[in-house]
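Undergrad: A structural model of the following input is requested.
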Amino acid sequence: MIRLLHFRAGYLLLLLACALLPAGAAQVRVPAGRGIVQLEAKQQRREGSVFLADGEVDIRYETLRLRADHVEYDTATGEAAVRGHVRLDIENQHIEASEGRYNIRTGRGSFKNVRGSITVRRRPNPSVLISPNPFSFEAREVERLDQRTYEIHGAWVTVCDPDKPVWRFYAPRATIKLESQARLQGASFRLLGVPVFYLPYATVPLARRQRQSGFLLPQIGSSSRKGVTIGQALYWAPAEWMDMTLGAEYLSRRGVAQNVELRARPWENMRLSSTYFAVNDRGLRGPGGARVPQAGHQSNVSLDAYLPGGWRAVADINQLTSLKFRLAFAETFTEAVNSEVRSSAFVTNNFRGFSLSFSASNYKNFLSAVPETAVVLRAAPSARLSSVEQAPWRRWPVYFGFHASAEALYRSEPGLTTPTAVQRFEVAPRVTIPLRWGPWLGVMPTFTVRSTQYGAQLAGGTVVSQSLRRTTGELTVDVRPPSLARVWQRGETKWKHAVEPLFVYRYVRGVNAFGRFLRFDETDTLTDTNEIEYGVTQRFFRRWPGGAADEVVSWRVAQKHYFDPTFNGAIVPGQRNVFQALNSITPYAFADTPRRFSPVVSDLRVTPGGRYDAQLRMDIDPVRRKVTAVGTLIRIRPYRESFVTLAHFATSAVPALQPRSNQIRALVGYGEMNRLGLNGSFGFSYDINQRFLQNQIVQVSYNGRCCGLGFEYRRLALGPVRSENQFRVALLIANLGTFGSLRRQEKIFE
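TA: Now for the predicted structure:
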């Protein structure tokens, strides 16, 4: 009570002192709420509880600053009436007006003939052009309802320069929620002053994060096979951990396409995503005038979750109705030429050196689109238990491990179909004994006994439901001679050249009749073998002063020698042979006859860091005396944001092993789609053997500080199924999105 009396007495004395000040006093300080209102002006006087000030009036209170030519401030209510060159600044908010009223205590007020801005610090977003400009608005009248809300009447809003806006929205009424969004009712979007489209309801994000529910900007394009395309999508973010995009697109020559994208993270250790794309296709007219529909859909569900008890669940489920659908409606060349559909799901737990997992998988590889044929491989359900090498004795370097599995398998292909569930059980214990002779030689032999039981087998090319057992003895000896190294210094940079030889001997016996085993996965491609793999790897390392060493160049050269060229009868002359002993050295098939030597595999990688890196891989076949496979990849960033990517892939083996191919791909460009300034990119894929361009793409965009314009031309040449030209135009609106049909997942600046 005494403190309250002291406060009131001080307050009355302060008011009395202010009242006795002469009319020309420069500053007045008045208590208000939890702070002090400081009022400065050239002229001021007091009438009762009201201060009247004129001439460069400046009021400060906490984070608020209110300036005007004339101010009438009521100390009893905290209300300030302002006129002439009114300017209000509160944190990131700035308002200029001709007149208005503002209550310093409540934060409420109204202003007329307003120009204002709100500064928003936005996170970089690769999908949206981000402008550093503030959110600007002009209005006939603005009401400040509370600390976070403005009501605007007769509003113009933009993120461009308000004096020369390239684009802006007009709305009779708008509501601004700080750190959230601006809601526009009856919005009209105008480009260079010309009305472009009308929206009954629109939102402009003002939060640091760009997640706001609402309709996305429309997309428009043109295609020689789809006709004019017009699409619209709804983005819905009901919670911080979930969002969804629902879209539809009208294709004037084909029909209607639908797409759905869902993302969710219900808790920290779980991520879920799903996509769905479908087309109700009328079909293009064929040579006889009849329509040939290619309708279908594709979907994906991905899950990654860490569960209680050390369990982890992972799923990647994909579905595709037909290869014709993918060839007809895939947006990119890479997606269109992918003939595989993979699905897998598993739960696993790793504990004390053991791993237990339960899984299901499905693999489908389309062989042809018309007529549609495919190879289907399925393993569901599947249970696996394995262990890492563990030593039961401390003094003895003897390590034990094992692998065990039980699975139900299925295979279907033209001319061969197995029962729905072919059982396969396998147990494979192993012993590893690492040995070392001084610092110069290491030898690590591993002994494995593998027993596999099948519920069906092949007999004369026919599946027979008769069990088959395979028991093999396997020996692997890994010999690591000492590496040779030389270290030298040039200037302040240290260099190291290391030469690492490698010898691995493998011996497998017990498979015997390899042709009786059904092929489901790599487990079934085990054959008898007696082989040695030898090679050498050279590495160059560089260490900058005070930094870590990085690998600049690596070059691996390796080859296998087979002491048993027929692999105990597994080789079938005159046809493509693929099994573990062959494809563990190279993924390219090379054996159509008994072989004693594999191709020499050369893999050169140059990664100096910064602007350049390159890779050259070659298979040199000593039997055919030629290069049978070559792959080259070069990536260069010669100047600032410019980039060049060149790739060449070719195979020249006999047609019985795999089709010959010789393709070049190139991508040259500068910048990226949402970068300020001029950006461009050009890419193509050329088939040298067929002498035609498979894919061409040109994309150019120019972005200012508040908007940009993008153009794209794309051509896909996929044989009789699809030959298409696409033309797309996009208007990139800063902080909002893209009006047009250039989408993030389709862009090529990566």
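Undergrad: for the rest of this, base every contact and every neighbour count on C-alpha atoms.
TA: Fine.
Undergrad: check which residues of the helix or strand where Gly10 lies are buried.
TA: When elements are assigned from DSSP states H and E, Gly10 belongs to helix 2-20. By 16 or more other CA atoms under 10 Å, the buried positions in helix 2-20 come out as 14-15, 18-19.
Undergrad: export the residues you listed to TSV and tack on distance to Gln93?
TA: Rendered in TSV, the data for the buried residues of helix 2-20 read as follows (distance: CA to CA, whole Å):
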residue	distance to Gln93
Leu14	32
Leu15	32
Cys18	31
Ala19	33
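Undergrad: between which two of these is the distance greatest?
TA: By the measure CA to CA, Leu14 and Ala19 form the most distant pair in those, at 8.6 Å.
Undergrad: list the residues that are in contact with both of the two.
TA: Overlap between the contact sets of Leu14 and Ala19, as judged by CA atoms under 8 Å, 6 or more residues apart in numbering, is nil.
Undergrad: what residues are up against Phe711?
TA: Residues near Phe711 by CA under 8 Å, 6+ apart: 699-701, 727-730.
Undergrad: one more time with 6 Å, if that's ok
TA: By CA atoms under 6 Å, 6 or more residues apart in numbering, the contact set of Phe711 is 699-700, 728-729.
Undergrad: other SSEs contacting the longest strand seen in the chain?
TA: Scanning the chain for the longest strand, with DSSP state E as the assignment, gives strand 493-509. With contacts defined as 3 or more CA pairs under 6 Å, 6 or more residues apart in numbering; DSSP states H and E, the packing partners of strand 493-509 are strand 468-480, strand 484-490, strand 529-543.
Undergrad: so what secondary structure elements neighbour the shortest one?
TA: I take that to be strand 484-490. With contacts taken as 3+ CA pairs under 6 Å, 6+ apart, strand 484-490 sits against strand 493-509.
Undergrad: the strand it packs on relative to strand 468-480, how many degrees between them?
TA: Between the axes of strand 493-509 and strand 468-480, defined by axes from the mean of the first three to the mean of the last three CA atoms, to 10 degrees, the angle is 150 degrees.
Undergrad: can you give me the helices in the protein?
TA: Counting by DSSP state H, the segments of the chain that form helices are 2-20, 323-329, 333-336, 580-583.
Undergrad: follow-up on the earlier one: can you add distance to Lys626 and neighbour count and give the contacts of Phe711 back as JSON lines?
TA: Formatted as JSON lines, the contacts of Phe711 follow (distance: CA to CA, whole Å; neighbours: other CA atoms under 10 Å):
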{"residue": "Gln699", "distance to Lys626": "40", "neighbour count": "23"}
{"residue": "Val700", "distance to Lys626": "42", "neighbour count": "20"}
{"residue": "Arg728", "distance to Lys626": "45", "neighbour count": "19"}
{"residue": "Val729", "distance to Lys626": "48", "neighbour count": "22"}
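Undergrad: one more to line up against the first:
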Amino acid sequence: MNRVEFPVAGRQKNSRHRSLIFLSIMLFAANRADIHAQQVTNEVLPDAPASTSQYPLARAVPAPDQPSDVIIAADTQSTQGGHFVLDGNVVITYGNRTVEADHVEYDKATGDLVATGHLIASGGLNSERIQASHGTLNTKTQTGRFYDVTGTVGIKTPASPGKRAIYANGNPFIFTGRMVVKTGPQNYDLYDGTVTSCLLPKPDWLLSAAHFQIDDKQARASNSTFRLLNIPLLYFPYVTHSVDAEARQSGFLIPVFGDTSTKGIIIGEQIYMVINRSMDLTVGTDYFSMRGWYQMATFRYRGPGDTFLKVHYTGLVDRRKGNANQGGEDLVVAGRHYLDANTRMVADLEYLSSFIYRAAFTENFNQAVSTDIVSKAFLTHNQNGYEASLYNDRYQGIKRIAITDALGNIVTPAQQIRIFRVPSLEFSSVDHMLGHSGFVWDVDASASGLKRVQPNFTTSGVIERYDFRPELAYPLHGGGWNLRPMVAVRETFYSRSRVTPLGPVPAESVTGLNRADFEAQVDGRMPVIERTFTSGWLRNLFRTDFKHTVEPAFTFRYVSGIDNFNGILRFDDHDIAANTNELQYGVTQRLYLKPRHPSACTTDATESDALIENPLLDTLPGGITDGTGDGLQPKHQCGVQEWITWRVTQKHYFDKSFGGAVQVGRRNLFDSTLDLSGIAFLTEAREISPLVSRLRVRASEKVDVEWDFDLDTGAKKFTANNFFVDVHEGRIFSGLSYARLNAPGRAYNEGIPSATSDFSQMRVLLGYGMPTKEGLSVAANAGLDLKVSSLQYAALQTSYNWNCCGISVEYRKYELGSVRNENAYRFNFTLANVGTAGNLRRAERLF
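TA: Predicted structure coming up:
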């Protein structure tokens, strides 16, 4: 028998009624919207009178999630006086909802229907789905009763068999019950039921209760029992589970418990407060049985567009006394706000009262060993290639400073240096054409107030600095050559200067200083030399074509006029400009791979035969994805791929003493050395810089290798030598990094070298698994100081995930000298889409 499908009470056009009738119908519907809204939208609508026919016709629009036209499809049907009897694959659609069953009796006038046999009611704003043996429903009031129910909220049913379900929001759950009473479009009463977010029929956890209430915001129950792996564990007098993905609820977070060798037993609690839809606040405290009270607070704001503000505070009141006290405070503020499309305010600020506090209590190793804090805030406006900024920053760092003790001896303890730049004005531009002459120009200018504070020296108030640098260039192109000759002048005025000749302790002079220079530079890019290899053993081995390119480049730079370098107080990179006459030369080589048969690759992610499963894209347990791609990605990458990149460069200094600025035996930093390498190398006059090499290899989609080194040909040693490798195959991943530094000390001051100029460190990582997949995962990492043969830190994590819950355990060790020698044990237990109990935070995971 043919399948019948037809609408019921659909809209029609009629031009014979006046707008007064239409208005009366709308007013009546407004008073009785709960009963008659559907009737209004399905009645014959009148046309407007001739005098107003030029205006569009106004039509009543049903409220969200309200029924509208009813469409019926069935194998067989019979109708008598608006009463439908439907059999065989019955599908009734109204609004964004659907009812399916084997047998349905439907009354058009009242909207009542009775369904039996494989009843499925689905749809709504939260993607609700109810499966029942039988039930009743009213399509107009959206009320009814269902029996022997299994249902879901927030989970989209797969379009075809074999496909996995997809979360429709961030708070999905599944429920079962003897009876479900539907009291509204998104309101249900569930009797003798269970609620879980795990897949049935064997959920890892569930809540069972005699009565649940479910609406568009949350599911609530009294006197419920929490079961884990079908074992009753907890009794809850009252419990809620959020349904609305956009909703947030204030309350207490899951308590934190832990134990470490330096903090003792840890007990903590936090309160989460929703201020409004754009702001929230989390406040909490931990009690360390061996140290005292640790406080934390986080405020978050998310505004329109890219506007945001985040404030995070931590502090410890350490009960230890004297030098053993490691208490302190750390405040971080980050934010951004756009005043208009071209104007923005940005802040990235941090206040740290003690580096020892952060080293002793932060859980991030890189933070623990860092000795630099940079805070910045600026207001900037960009328009037509010009930028004007109001800028402020603060630097705080630990350096080795030469200090004379009571006996006259010079010592170099680790002390803090603070450098401030009070609100300064900066103006710059990109290249602008000078008429039709072919010349381009740009300019940089600033007016700053600066202050420096360190144990043996403090500037007297704020030092004023005014800097102005215009530039004129004439780009040339032809025959594959690209040249950019330019000239510039620079004028810088300081309201204070430094006393010369330099003594063991810095001294400030009240005399101002003017620095002026002339600059000339030529940047050159030679024609790229290239060759494509389409034959040979290498091509046959890798089954691909190869393309090799060689890109030579050079820069000649001349600066003259700076004859007072040692009289300049140091604040930032503006103050290390020096005379130079240099030539930088280098070459970049690239090796590209190209598939021999372009048809073998594809980027069409819609073709199932071109897709493979990528477990990295599956972020949710239980085989349910987040809807971003079903864990599939293209098999191959089309086109040319960059395989190997190797850049080598070096500088030749025709002016070996940089206009007399080089001080023998000291660590000299100039702008022309800093833009070549971040590793200091200049302690005496020299002609040749170290050879700087940067080699990167994309060996395959699973292996990345990088080798960076600075080779000092004069000293015949590597001043820096770094090696990195990353390997991942399926669920196995590993990483290795080696860093070697053998260069002038990081903090030379008045000829006193730092003891941190020579070190060798290694980092290793090895693991198997993924914390979002079912089964076992394990990972370990470690940091080794090869110079002194000691372990700096190490961690071992293991986790096991079931359908939708998991447990993770970690051991972590820190060895940071006298500041921190700690063994820590952490764990967490996670219920998918519900929460996590424990003290192992996501940011600390190794996976």
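Undergrad: centroid residue for structure 1?
TA: Geometric centre of structure 1, nearest residue: Gln745, 8.3 Å, by CA atoms, centre = their mean.
Undergrad: re earlier: Asn735 of structure 1: which of the helices and strands packed on strand 493-509 of structure 1 is closest?
TA: Checked against CA to CA, the stretch from those lying closest is strand 529-543, at 42.8 Å.
Undergrad: whereabouts in structure 2 does the closest one align?
TA: Structural correspondence for strand 529-543 of structure 1: residues 580-594 of structure 2, per TM-score structural alignment.
Undergrad: comparing the matching stretch with structure 1, how large is the average distance?
TA: Stretch 580-594 of structure 2, aligned to structure 1 and superposed, deviates on average by 1.8 Å (mean CA distance after the TM-score superposition for structure 1).
Undergrad: list the buried residues in that stretch.
TA: In terms of neighbour count (16+ other CA under 10 Å), stretch 580-594 of structure 2 has its buried residues at 580-594.
Undergrad: and stretch 137-152 of structure 1, by the same measure?
TA: Buried residues in stretch 137-152 of structure 1, defined by neighbour count with 16+ other CA under 10 Å: 137-144, 149-152.
Undergrad: which two among these are spaced furthest apart?
TA: Across the buried residues of stretch 137-152 of structure 1, the longest distance by CA to CA is 16.9 Å; it joins Arg140 and Thr149.
Undergrad: quick one, strands of the stretch 401-550 of structure 2?
TA: With DSSP state E, counting those that start in this stretch applied, the stretch 401-550 of structure 2 shows strands at 403-404, 410-411, 414-429, 432-433, 440-454, 457-458, 463-473, 476-478, 481-494, 497-498, 508-509, 513-525, 529-533, 544-560, listed in chain order.
Undergrad: and the last one with strand 481-494, angle?
TA: By that I understand strand 544-560 of structure 2. Between the axis of strand 544-560 of structure 2 and that of strand 481-494 there is an angle of 40 degrees, by the same axes, to 10 degrees.
Undergrad: who touches strand 544-560 of structure 2?
TA: For strand 544-560 of structure 2, the surrounding residues in contact (CA under 6 Å, 6+ apart) are 517-526, 528-534, 539, 579-596.
Undergrad: what's stretch 716-727 of structure 1 aligned against in structure 2?
TA: Using TM-score structural alignment, the residues of structure 2 aligned to stretch 716-727 of structure 1 are 814-825.
Undergrad: contacts for that stretch, please.
TA: Looking at what lies outside stretch 814-825 of structure 2 - CA under 6 Å, 6+ apart - the contacts are 260-262, 360, 792-793, 810-813.
Undergrad: any idea which of those residues is closest to Gln249 of structure 2?
TA: Relative to Gln249 of structure 2, the closest of the contacts of stretch 814-825 of structure 2 is Glu810; by CA to CA it sits at 30.3 Å.
Undergrad: re earlier: give me the mean distance between the longest strand of structure 1 and structure 2.
TA: Overall, strand 493-509 of structure 1 averages 2.1 Å from its counterpart (mean CA distance after the TM-score superposition for structure 1).
Undergrad: aligned against structure 2, show me the partner of Gln181 of structure 1.
TA: For Gln181 of structure 1, the residue aligned by TM-score structural alignment is Gln218.
Undergrad: now its match: how far from Thr649 of structure 2?
TA: Here Gln218 of structure 2 is placed at a distance of 63 Å from Thr649 of structure 2 (CA to CA, to the nearest Å).
Undergrad: do Asn171 of structure 2 as well
TA: Asn171 of structure 2 sits 55 Å away from Thr649 of structure 2, going by CA to CA.
Undergrad: report the contact partners of the closest residue in space to Arg115 of structure 1 that isn't next to it in sequence.
TA: Spatial nearest neighbour of Arg115 of structure 1, excluding adjacent residues (CA to CA, 6 or more residues apart in numbering): Glu138 at 4.4 Å. Under the criterion of CA under 6 Å, 6+ apart, the contact partners of Glu138 of structure 1 comprise 114-115, 155-156.
Undergrad: make it 7 Å
TA: 114-116, 155-157 (CA atoms under 7 Å, 6 or more residues apart in numbering).
Undergrad: now tabulate these in JSON lines and tack on neighbour count.
TA: Below are these laid out as JSON lines (neighbours: other CA atoms under 10 Å):
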{"residue": "Val114", "neighbour count": "22"}
{"residue": "Arg115", "neighbour count": "23"}
{"residue": "Gly116", "neighbour count": "21"}
{"residue": "Ala155", "neighbour count": "24"}
{"residue": "Trp156", "neighbour count": "24"}
{"residue": "Val157", "neighbour count": "25"}
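Undergrad: any idea how far Asp478 of structure 1 is from the equivalent of Ile529 of structure 2 over in structure 1?
TA: Ile529 of structure 2 is assigned Leu484 in structure 1 as its aligned equivalent, the criterion being TM-score structural alignment. Noted for Leu484 of structure 1: a distance of 18 Å to Asp478 of structure 1, by CA to CA.
Undergrad: of the two, who's got more company?
TA: The neighbour comparison of Leu484 of structure 1 against Asp478 (other CA atoms under 10 Å) goes to Asp478, with 19 against 11.
Undergrad: how many residues are close by the residue nearest to that one when sequence neighbours are not counted?
TA: When the adjacent residues along the chain are set aside, Asp478 of structure 1 lies closest to Val504, with 4.6 Å between them (CA to CA, 6+ apart). Using other CA under 10 Å, Val504 of structure 1 has 18 other residues around it.
Undergrad: from Leu484 of structure 1, how far out is Val504 of structure 1?
TA: Looking at Val504 of structure 1 against Leu484 of structure 1, where the rule is CA to CA, the gap reads 19 Å.
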